[in-house]
Each structure stands twice: as C-alpha cells, then as structure tokens.
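Asker: Quick one, fold the following:
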Amino acid sequence: MFVVDETYDVIVVGGGHAGCEAAWASARMGLNTLMVTMNLNTIAQMSCNPAIGGTAKGHLVREIDALGGVMGRVIDQTGIQFRMLNRSKGPAVWSPRAQADRTAYAITMRKLLETLPSLSFRQDSVHDLIIEDRRVTGIRTTLGVTIRARAVVLTTGTFMNGLMHIGLKNLHGGRSGEASSTGITETLVNHGFVFGRLKTGTPPRIDSRSVDYSKVEAQPGDTPPSPFSFYSSGITQPQIDMYMTRTTEETHSVLKTGFDESPMFTGRIQGIGPRYCPSIEDKINRFADKESHQLFLEPEGIGTNEMYINGFSTSLPEPVQYQALRTIPGLEKVKMIRPGYAIEYDYFPPYQIRVSTETKTIRGLFFAGQINGTSGYEEAAAQGLVAGINAGLYCRNADPFVLKRSEAYMGVLMDDLVSKGTDEPYRMFTSRAEHRIALRQDNADRRLMEMGYQLGLVDEWKYKRMVSKRTFIQELFQLSQRIAVTPAQVNTYLERCGSTPIEQKVKLSDLLKRPEVDLAEISSQVQEIQVLMTNFDHSESYLPDAEIEIKYEGYLKRELEQIEKVHQMDGYPIPDKMNYDSIKSLSTEGREKLKRMKPETIGQASRIPGVTASDVSVLLIYLRH
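Answerer: Have a look, this model is predicted:
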C-alpha cells in the first residue's frame, strides 16, 4: 500500500457538477484541495441533457454564481441558445435556460479549475474511506494508494454500484462507456449508514443530418440572449435553433411492442425513477388517453452532428427505440447514434446529513449531488458549492455556512432534503419555495453576493459593483415614493403603451404599478431619474430589477413579514442528542419521524411530514423548560 506523503485539507471524490463546484469553492478559499475522479477527460461531463437552467433550476445557477461558483460563467462562454422561460407569468417564476455545447462546456470548466494553484487532480477510483473515531481522515483507491485529508466530499453521481439497462440487457457502469465504482457504499453501511437505490435515464442520440427539418418546428432563442452570470458582459458565441416535433399514435404502438422486454415493467429495475421526468414508455402507459407527446430536438454543440431528443428517455430494447423514432414526423429516415438507457445507482437518504451537507454520523465527511437523492446538474452543483464551502470552514474550525429557506432556493433545496428526505430523485421547482416572490433569479446577487465575498469566493470588484447596483435600486425605489409626475410628462407615453392617461399629478410608484407601464420607457420623461442614473455606472441595466421592486412592493412587504415568523421558528436549536422517547406528549408518528430525521431546529422539525403542529408545540415547551 502506497501512502501519499502530502496531506490535503479537502479531498473531493468525483468530477461531475457537484465535484467541480466543491473543488472550486474549497480551493478558492485557500484550502489545499485534491479532486479524485475516475477519468480526468470527463470532468463536468453532461451525461444527459446538454443544457443548464430551466424552471427553478435557473434560479439555482444564478445563486451559485452570486456566491462565487462557476456554473453560470461556464455556460455563458459555451451556451448555444439562451431563453428566459415563463415570461408570460410573473417575475417570481422567470427562469433562465441555456443549451450548451457539451464538449466546450467540459473543456472550459476544466480549464477554469486548473487556474487554481491550490487545486490538484488525480485520476483514480476511490473504493474505501479512512474513518477513525467517527471522523474521516482520508481515502483509499483501487490502485492501492492511501491519501490523507482533514475533510472528504463525496460527489459520486450515478457511479456507486451503477447498473445500466437497455431492454433485458444490463451492464455495470456509471455512465455509457464508463465503469461503475464499488466499495464506498459497503464502507458507509459498515459505519451505520442506510442506503437505497434510485434510477434515472437518458434518451437515444441521433445524427442531425438525418432529420427532415421541413417537418419539425424551429424553436429560436432570445434576442439578445441574457447571460446567467452577473459578471458576463454578454454572449458572443454563435446561437442556433432547437426544434420541436411530437410522437404519434403509431409511435406509441411501436413502443408498446417492447413492454414485455422493458426492464421497468418486468421488474428488473428496482430503483425508483424521477416522477417529474418519466421515460417515454412510462408516459404512454400512465397517460394512455394522450395521442401525442412533445419532443425537442437539441443539438449537442456547434461542431457536432449529435442531437439529443428531449422527452424520449427510454430503456426499451434498441430495435424498438429505432423503429419508434422512425414514426415521428421529421425522423422518418433518422440514424440513431446510440440508444437510450436507464441506470440504477446507490444513494444515501439525506436525513443522514445536516443542512451544511456534513453527515450526522461521521465528522468531516460531506455528501453532495445524486448521492443525496437529487436529480439534475443544477441541484448537484448547488450542493457541491455548499459542501465545498463547509468542508473548508470545517478545516478552519469555523461555524458552518447555512442558507435559510427564506434566503435562497439553495436553502430550500437543503432544507427539503434534510427535513423531508426523498425516496425518489428530487428535482427543484418554483412551487417548492414558499417565498419565491423574494427569491427571484434577478435579485440573487443582492441576496447572496455579500456572503460569497465574505467567504473569499467573490472578487472585490464584483462585490463593489453589486453594492453600487443595490444602492441605485434602493435610491430609485425611494425616489419613486417621493416624486409625482404630471399629465404633461407622461400622457403621451401612456397613450402609446395603451394605458389610461392621468388627469392630475400621480406618485411615480403608483403609476409604475400598472402592468403595461415600463420604467425604462418612462424614465426618459422624468428628470429626477435621469439625474440619479448619471451618478451610477451601468444604471440602465439595473432598471428592470428596480421596476420589479416597485411594481411588487405590496407582495414583497407581506412576504418579508412571513419570513420573519419563519426565522423565529428556525432560531430555536434542538440539541444533537435529544431524547424524544422521554417526551411522552409527542404523537407516536411524530416521535418516530423526529428520531429518524434528527432536525437541527424547531423550524426544521415543523416541516417534517408526520410531525404535527401539536408535536411542535410540545417540543417548544420542552426546550423552554
């Protein structure tokens, strides 16, 4: 057994989206960090859809960026189509999404990581953890190498005992063409952890040259495209269209011929799959009355002919996949590059971690990504950033970094995992955030960048620019409350935009609450706004954010009042070794759930399914005495 002389502060196991953010955060904070991954050429690989963001997921990416993470910066350099989703709805649910050049994304991420002097890399597979006195102290690899560290972050993705299914065939692997990893699950189980099995899947890939584009509908991106990162000056690379088509009744008939060889329907797959992203066979089985389902044809990059079929995830036999594809409009002569498949993998139910991502059983051991039961690059990256930050703080003997539900979607994500657990792949939605009017994607920098700056993840010039933006928005908000506009100033504009003209002076903030009134348009008519704008660089780009604050003032005020009540509940800590059996007034179900989940605060306890309001009251009385 070879022992590496150097002891690291933090070892990150895995080079996926969680691993990249964890390694970046730890190294940026000055910790001596090592990333160990099975293949250095697949760092930041997009195993499934080559896209970043989407509903609620885009919020996570903006928050990662505001805290000093890297996902937003990388997609801005490599995205080939950008769209802001849900524009027809309120700004609380506007969500950015970008299609990525898969290869360029991975290369750019690796280059960025390699700029960090305190980050080292090793290509190897970890099969064991060194645990002494309930504290992790290092790793052992399949090549017989022991490496010591003060903290370890596990970001294993779908690789732990991964098993891929295509029809009745199955192959051991963590991803197409890559081996699975073994040993870590067994080590953790020996130390008292509970594990489960989950399943995810991916669709077939096709040759874009074999698509009949006269039969599919082009889906252009936004013009101009909006960047994810608060630091990006704009998108400069070429942008391309995506395409939409639909399945047909014939498609469904062909797919049904493979049901008797479906690993899902025959029981060969034991893991639970994502309810919100079902396979195509699951869709036509569960929604038998639907005649067709939307499919999106998404190029995997500028310099490749490979195309991803969004909405056609499947593990049916390859011949059935091929025949079904050829019944879809535009794909009658399609060439399939590789079939879709399902993959089962080990995960550890997340009630076994804290909201800092550190495990409750082993000190210095952190879990991030699919090991916690989540699905998606963005959810993984968010956890990875939190894990990397907290691994660094752990090495400094500092208090952990914890985001509240009222502060960020990342806080909602971590609290949901720890308080509610999950027995299916967890995906973020805007509906999961009860404070979503306050947690918009546009204000992520104003909510979180100061925290990132204090942690050492955000450069000073970026922080100062955010402070300037925040000050401008505050001053413009106050100005709109003070000044009134006259009919002579604004009626011409109001008539042009289809709004009722005013007959007397009206406070500017009241006028801006009209949905059709645009702050950028009306600002040219108000001298006080023009004067204010001259005092701030980039002020024109800040106007949309200021407008949201003014238009939704009433809603935001009510939400902040609700947030204050939640903070009071989260302010009551629960001791680590709480003896719930000694509290006789708890309900039987509540007691069992509390013993299993081990909440850290009264607020967390109140969000555990099965814990009643009466149980929470009993806990409060007990803790006060």
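Asker: drop to CA atoms for contacts and neighbour counts, all remaining ones
Answerer: Will do.
Asker: for the stretch 51-200 of the chain, what spans make up the helices?
Answerer: Taking DSSP state H, counting those that start in this stretch to define them, one finds helices in the stretch 51-200 of the chain at 57-67, 71-78, 102-113, 184-190.
Asker: Reformat these as TSV; add distance to residue 154 and mean neighbour count.
Answerer: As requested, those are exported to TSV (distance: least, C-alpha to C-alpha, whole Å; neighbours: other C-alpha atoms under 10 Å):
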stretch	distance to residue 154	mean neighbour count
helix 57-67	19	29
helix 71-78	19	25
helix 102-113	18	19
helix 184-190	9	16
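Asker: Identify the residues contacting stretch 77-86?
Answerer: Identification of contacts with stretch 77-86 by C-alpha atoms under 8 Å, 6 or more residues apart in numbering yields 54-55, 93-101, 104-105, 108, 220-222, 225-227, 235-241, 301-302.
Asker: ugh, wrong one, I meant stretch 355-370
Answerer: 18-19, 131, 134-136, 150-158, 192-193, 347, 352-354, 375, 379-381, 383-384, 386-387, 390-391, 394, 400-402, 414-415, 418.
Asker: which of the residues you listed count as buried?
Answerer: Burial by neighbour count, 16 or more other C-alpha atoms under 10 Å: within the contacts of stretch 355-370 this picks out 18-19, 131, 136, 150-158, 193, 347, 352-354, 375, 379-381, 383-384, 386-387, 390-391, 394, 400-402, 414-415, 418.
Asker: Residue 37: neighbour count?
Answerer: Close neighbours of residue 37, defined as other C-alpha atoms under 10 Å, add up to 23.
Asker: Same check on the one 4 residues further on?
Answerer: As a burial measure, residue 41 scores 13 neighbours (other C-alpha under 10 Å).
Asker: Surely it is in a strand?
Answerer: No - using DSSP: H, G, I helix; E, B strand; the rest coil, the secondary structure at residue 41 is helix, not a strand.
Asker: Please determine how far it is located from residue 103.
Answerer: 10 Å (C-alpha to C-alpha, to the nearest Å).
Asker: swap in residue 610?
Answerer: Counting by C-alpha to C-alpha, the gap from residue 610 to residue 103 is 46 Å.
Asker: this one next, for a side-by-side:
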Amino acid sequence: MFEKEYDVIVVGGGHAGAEAVAAAANMGSKTLLVTMNLQTIGQMSCNPAMGGIAKGQIVREIDALGGYSGIITDKSAIQFKMLNKSKGPAMWSPRAQNDRMRFAEEWRLALERTPNADFYQEMVSGLLVDDNVVVGVRTSLGIDIRAKAVVLTNGTFLNGLIHIGEKQFGGGRAGEKAATGITEQLTDFGFDSGRMKTGTPPRVDGRSLDYSKMIVQPGDVNPEKFSYLDTQKLKEQRDCHMTHTSALVHDVLREGFDRSPMFNGRIKSIGPRYCPSIEDKINRFADKDAHQIFVEPEGWHTVEVYVNGFSTSLPEDVQYKALKSVVGFENVKFFRPGYAIEYDYFPPTQLKHTLETKLVENLYFAGQINGTTGYEEAASQGLMAGINAHLKINEAAPFVLKRDEAYIGVLIDDLITKGTEEPYRMFTSRAEYRTLLRQDNADLRLTPRSYELGLASKKRLDRMEEKLKNSDKFVEFFRNTSYTPEEMNPILDEVSSASVKQSDKMFKVFSRPKVTMEHMLRLDAVSAFVNDNNLDTEVLEQTEIQVKYSGYIAKEKNNADKLLRLENIKIPDGFDYSKLKSLSYEAREKLEHIRPVTISQASRISGVSPSDISVLLVFLGR
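Answerer: Model prediction:
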C-alpha cells in the first residue's frame, strides 16, 4: 500500500500539518499526510478568520517563506481589515474573515497539487522507534509505515474530551473521535505531558437573527490581502455585525454555573487567558454589565453564523436561553451548541529550536501539541517543522529564525525557552523588535532566506527584489529632491503643521507626523516619479514607513545587533552546570532542564538572573 519508506510522515491535517506537508514536499521530501479524516484538511475548527493582532504578521511571514496559508486565506476571504491603522506601522495587523468551506477546500486542492505529497486516512495509534530514533508510525489497523522523520500535529485530538454542561464524551472536535495511544507511548519514552482546554461558541442560523438591531462591521474600503504573490484583492465583501451581552444575559448564564464543568470541577485544565469563555468573563469581570459579541458569517452563501465572544461549555439549554436574551438574537435558532474540549499537550521545553524533540531523534512536534492556541501559531510551527525535518534527513544545517528576524522566531523561542502552562497566543508585545517585524516587510526579511532553502520560488524572490529596489529608489528620491514653500505650505496648513520659509529636501518634511504619502503625492515631482516608475501601493507604503520611522528602525536594529553577540556565544553540548557553584539553585535546575544552546537563550529563561549569566560568561572565558 505504501512506499517502502517515506522521507517525512506528518500526522494530522490541521493548519500545522498542512503547512508541514507543503514545506517538506516542496523542498523535495517524499511526504505522507496521515489524518483521521481527509475531508477536514485545513479545517477552521473555531472562528472563520485568519490574522489579527500579531497573528496577521505571522501569516505574512508564512507566505514570505513560501507557505500556503496566505494564498489560501486570500482565495477564500469574504472580508478584509487592517487592524490598528491609527497606531504606528509596527502595530498594523491584517485580518480576514473567511468562507469556512472554501478555506478547507482550497487547502485540500493545494496539497493535492503539491508534488511529492501522498495522503492516507486513518488514525495513528503509535510511533515506531528504534534506539531513540523515530522510524515510522503504526496505524489503528496495525499497519506500519516507515519514514526517516515524523511530524506530530495532533491538535486537540490526543485523548480529547468534549464538555457540554454535565455531559462529556470523547472527541477531538465536534463529530470526530479522539486519538488514543500516542500520549501513553510518549510518556513511556520519558516525555512530560499535561492537559489544556479550549472552547468554541454556538453556531446559529443567520436567518433567525435581526441584524437591524446590531452595529454593522464592514471591511476596509480599499481591502488589501495577505500573500505577496498575485492573489486577487476582494472586490466585494460581507459585513460582520456587533451586539452586546447585558446584565440580563449574565444573570441567565449564572443560573447554569452549578452545572458548568468549569466551575464544578469536571474541567481541571487551563484554558486560553486571552480568549476566555463567556462564563469565565462574567465571573472574572463581574463589574462589567456588557461584553461585545461579534456576529461573523461562515461564508459567502451559507446561513451559518459564528457567535464570536460567546465561547461556552454551559448546558445547551442555558446557552440557548442566554443567547435569546442578546439584542438581535431574540428568535435565534441553534445549528449546534458551544462546547469545551480538554486534550493532551507536551510542554515545549522538551524541544530544540528546530521543533525536534530532545528525547527522540527525527521526531518533531508542531501546533497545539506544543501548548499553543490559534491557527496562525500552529501553521507557522508546522512550516518550520516541515522545513527542519527535510533538512535533518538530508544532513543540512537547521533553519532557525531569531527573535529579531520574525514573530515565528519569537514564538518558537518563547515556547522552548520559557515553556507554557496555558495556551500560548502571540501578541505584538511579546516581540522586543516589533518595529523590525512589521507585516509590510515580511517578504524583505524572509524570502531571501527561504529561497536559499529551495522553498520560496524564484518568482517570489524576483517580486521581493523589485519591491526593495523601487522603495529604496523612492526613498533616495525624497532624500535628494527639494520642495518649494509655495507648494508645501498649503499642505502643512491643512494638517496644522508649522509652515516652512525656504526650500529643503522632501525627506525632512515628509518625516513630520501628520504629513502622509497622500499629501506628498499632491506635489508634481512626486506624482510624476510614481507614474514614471509605475510604483504600486506596496512600494508607496514601504517608502513612507522607511522615511517616517528610519530613526526608530535604525535604533532597534542596533539593539538587536548588540544582543546578537550573546547569540553567538555557544554553550557546549552536555555542559555540567553542577560544576558552577556560584549559580543559584533555581538557575542550575532550569538550565539543566532546558539545556539552552546559547548564552542569549539562557538569559531568557525565567529564574536565570543577570548574575547567573555573568557566572556562565566568566566560565566560558568571556
């Protein structure tokens, strides 16, 4: 039935698994995706959206590296928004609403069109391991499939347990059974495991809602897109809507607290802090009389609606009664109730930066198995695991992104250095160098590196180099071209900025906070340059950021370069920390457990103080 031996086997077909398959196969590895249901490849298990604060930057990074998530998001989008436009460009975050069915279909078709990718539908019940090296997987039918590397992307399926009120049943997702066998085997190998929880809201019939009572949430007037390739921008969009809970809704919900698995002890694991259930919200924020509810369509043509902000595991009758009390939901009809799900994960401090496990060679973990939450976080890990699995079996150098290179680098470094005891979600605040890690320049940061790997195409590289050349040329134009007071002062008066008395270079006046590219384009010399060079909106945006934030960018780059020196100081393999009596007991314990590769990584471990780092530097001759 199968190849004698695959290069890479990926277990699980969610966002992490799909990107892992695409990466390994596109780099030349003969790759097999084994999943319990081929109809749910790329399934949006929770909300029908991609991107958001920091998450949008991750999708753009995946795209810049040659992954598929950005392309598929663009092909299935029904609305696009650039969030945080009122703030600086480091905070701008793209987000798209998606057609859930089209998104999964586009993922399936994209993988089927990928050379070197094979598919098999069945549950993987265990791993084949020979002398601490993974050599394949075993399915529930007892079939052994051999491989040089295995990537586990099991999502919420490992011993998944679904809760709705006092009812509970095994499952990895509504309507799908849990995966068993893998956790038990991994703990036998010496892995630590834990339990986490996530939840999802009810899905309802949009025909039963009264949108006239809600606040319309339209997409951007001029919507952008995720992929740096030539995917189409949206020409029409579907509106979302917003409504609110009330004190009445909260009172109804409280009636069911005694039957809530969160409050009666049935759920013992920790859920996502930044995406709490509605019962958790009204319990933790008892002083608030209302919480926002976002009403999100599931696609272009379906009437199914996602009730964002109403995640719950309360009994279905309480869910229904409470939701009927929400403005606009008075006649609501349920498609299915919300639920919570508990599942196994493995603390990610047991991984290397490549996402290979420390205990079993050539075995990689990606996605929620590592304690993360979110499609975007999972997809980025899948991409990196797929890349590194291919590189490892071909005896090539690993591909690791540093914290100043990508949000993906921040994510993975946080996970393996600090670990996580609650579902990890990416935020812009987690990155020290977010001025460098913007959504607009992900291609400039990452496409050259991905092209060197053989993953990003020549077409991607050419587009990136053209954009860089044009934006650099445009920045130089502003540095070298002067304005006259007569043409500039009307613009400055309009934005209440001090007028100028003599000519000067455009770069200087363009750097003022209230002066935008739109204003500068009114100058004849600027509009002529744009038209003569056929510059697109991406180049205009990139140029404006380079002009306005050049000082901040240079300062942050300088800070990153200073810390890079610590990144270059390697800690020898098998280093015996017990020899260093000057280290604090906590530092010694944490360093022994995590085994950092560099001094820089050691400095980011919770409990390792600056004085402990000084001890290490002295011992290493620095």
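Asker: one step back: tell me which of the helices of the stretch 51-200 of structure 1 sits nearest to residue 601 of structure 1.
Answerer: Checking the helices of the stretch 51-200 of structure 1 against residue 601 of structure 1 by C-alpha to C-alpha gives helix 57-67 as the closest, at 24.0 Å.
Asker: quick one: that closest one to structure 2 mean distance?
Answerer: Compared with structure 2 after fitting, helix 57-67 of structure 1 deviates on average by 0.3 Å (mean C-alpha distance after the TM-score superposition for structure 1).
Asker: That helix aligns to what range in structure 2?
Answerer: Aligned by TM-score structural alignment, helix 57-67 of structure 1 corresponds to residues 55-65 of structure 2.
Asker: How about stretch 92-104 of structure 1?
Answerer: Against structure 2, stretch 92-104 of structure 1 falls on residues 90-102 (TM-score structural alignment).
Asker: Between its first and last residues, how far does the matching stretch reach?
Answerer: 31 Å.
Asker: Repeat that for stretch 283-298 of structure 2.
Answerer: Counting by C-alpha to C-alpha, you get 29 Å between the two ends of stretch 283-298 of structure 2.
Asker: And for stretch 209-221 of structure 1?
Answerer: Terminal-residue distance, stretch 209-221 of structure 1 (C-alpha to C-alpha): 21 Å.
Asker: distance between it and the chain's centre?
Answerer: Offset of stretch 209-221 of structure 1 from its chain centre (C-alpha atoms, centre = their mean, to the nearest Å): 29 Å.
Asker: Mind jotting down where the strands sit in the stretch 101-250 of structure 1?
Answerer: According to DSSP state E, counting those that start in this stretch, the stretch 101-250 of structure 1 carries its strands in the segments 119-123, 126-132, 135-141, 145-154, 163-166, 169-172, 196-202, 205-207, 217-219, 242-246.
Asker: any chance of the ones you listed in a markdown table, plus distance to residue 7 of structure 1?
Answerer: A markdown table is the format used below for these (distance: least, C-alpha to C-alpha, whole Å):
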| stretch | distance to residue 7 of structure 1 |
| --- | --- |
| strand 119-123 | 12 |
| strand 126-132 | 13 |
| strand 135-141 | 9 |
| strand 145-154 | 5 |
| strand 163-166 | 34 |
| strand 169-172 | 33 |
| strand 196-202 | 32 |
| strand 205-207 | 43 |
| strand 217-219 | 51 |
| strand 242-246 | 48 |
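Asker: Quick one, which of those gets closest to residue 534 of structure 1.
Answerer: That would be strand 217-219 among those, by C-alpha to C-alpha, at 38.9 Å.
Asker: In structure 2, which residues correspond to that closest one?
Answerer: Under the alignment (TM-score structural alignment), strand 217-219 of structure 1 falls on residues 215-217 in structure 2.
Asker: Now do the same contact list for residue 420 of structure 1.
Answerer: Per C-alpha under 8 Å, 6+ apart, neighbours of residue 420 of structure 1: 351, 607, 608, 609.
Asker: And the last one? What does it align with in structure 2?
Answerer: Yep, that's residue 609 of structure 1 we're talking about. Checking TM-score structural alignment: residue 609 of structure 1 goes with residue 606.
Asker: how far away is the residue opposite residue 304 of structure 1 in structure 2 once aligned from residue 335 of structure 2?
Answerer: When structure 2 is aligned by TM-score structural alignment, residue 304 of structure 1 is paired with residue 302. Note on residue 302 of structure 2: its distance to residue 335 of structure 2, by C-alpha to C-alpha, is 12 Å.
Asker: Matching residue 285 of structure 2 against structure 1, which residue comes up?
Answerer: The alignment partner of residue 285 of structure 2 in structure 1, by TM-score structural alignment, is residue 287.
Asker: So what's the residue count around its match?
Answerer: A count of nearby residues for residue 287 of structure 1, using other C-alpha under 10 Å, gives 12.
Asker: residues near residue 136 of structure 2, how many?
Answerer: 23.
Asker: gap between residue 590 of structure 2 and residue 344 of structure 2?
Answerer: Residue 590 of structure 2 is 23 Å from residue 344 of structure 2, where distance means C-alpha to C-alpha.
Asker: Next: residue 435 of structure 2.
Answerer: Per C-alpha to C-alpha, residue 435 of structure 2 is found 36 Å from residue 344 of structure 2.
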